[in-house]
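Undergrad: Have a look at this prediction, sequence included:
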Amino acid sequence: MNHPTPEQIKGFILAGLSCEHIEIDGDGRHFYATIVSSSFEGQRTLARQRAVYAVLGERMDEQIHALSMKTYTPAEWQNKQNP
């Protein structure tokens, strides 16, 4: 089984979710993501994470062992960058 790179994970997410900002780090099995998307407006954290998991689909079962993520709306991200 080939393990995806952080760049591949980024591409998978961008193919199904419009993002204003995305960062992916990882070692081939465990990944850490920061995802900023206006589609997260009005959603709770769990709904945001489910949206990302839905985009990744079967890859979560077959290729990606773990994905830890922080999800933000553009306004939340802006506030985080400029406290």
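TA: Nice, I can see it.
Undergrad: contacts, neighbours, all on C-alpha from now
TA: Noted.
Undergrad: quick one, strands of this protein?
TA: 21-26, 30-36, 66-72 (DSSP state E).
Undergrad: contact partners of the last one?
TA: What that stands for is strand 66-72. Strand 66-72 has contacts (CA atoms under 8 Å, 6 or more residues apart in numbering) with 29-37, 40, 45, 48-49, 60.
Undergrad: ditto for the first one
TA: By CA under 8 Å, 6+ apart, the residues outside strand 21-26 that reach it are 5, 6, 7, 9, 10, 31, 32, 33, 34, 35, 36, 37.
Undergrad: one more structure, for comparison:
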Amino acid sequence: MDVKQIEKLIKAALPDAEVRVEDPMNDRTHFEALVISPSFQGKNRVQQHQMVYRALGGAFEGPLHALSLKTMTPEQAGL
């Protein structure tokens, strides 16, 4: 799995989201993601993360090992 694949999965489920994914270890198994979406409005952090993990489906059963996730609304991001 690579950065573009993760971004594509998240954007498919949250088309209004701004998604930034990085592979800081360059190992294609440990990633960091920032997801900013109006869809997160009124949801707590756990609910926001659940939305993103649902978007990734079974990726954790395969090549994706770890994801450091930060989620926020556009207002929280200052957008």
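TA: Thanks, I have the structure now. Worth saying up front: this structure is predicted, and the values here are computed from it rather than measured.
Undergrad: Can I get the strands of structure 1 in CSV including distance to residue 54 of structure 1 and mean neighbour count?
TA: Listed next are these as CSV, based on distance: least, CA to CA, whole Å; neighbours: other CA atoms under 10 Å:
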stretch, distance to residue 54 of structure 1, mean neighbour count
strand 21-26, 17, 16
strand 30-36, 14, 19
strand 66-72, 13, 17
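Undergrad: want to throw these into CSV with distance to residue 78 of structure 1?
TA: Output for those, formatted as CSV (distance: least, CA to CA, whole Å):
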stretch, distance to residue 78 of structure 1
strand 21-26, 11
strand 30-36, 10
strand 66-72, 9
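Undergrad: And those strands: which comes nearest residue 15 of structure 1?
TA: Residue 15 of structure 1 lies closest to strand 21-26 among those, at 12.3 Å (CA to CA).
Undergrad: ok, residue 40 of structure 2 touching residue 73?
TA: Yes. Counting by CA atoms under 8 Å, residue 40 of structure 2 touches residue 73, with 5.7 Å between them.
Undergrad: what is in contact with these two at once?
TA: Counting by CA under 8 Å, 6+ apart, residue 40 of structure 2 and residue 73 have no common neighbour.
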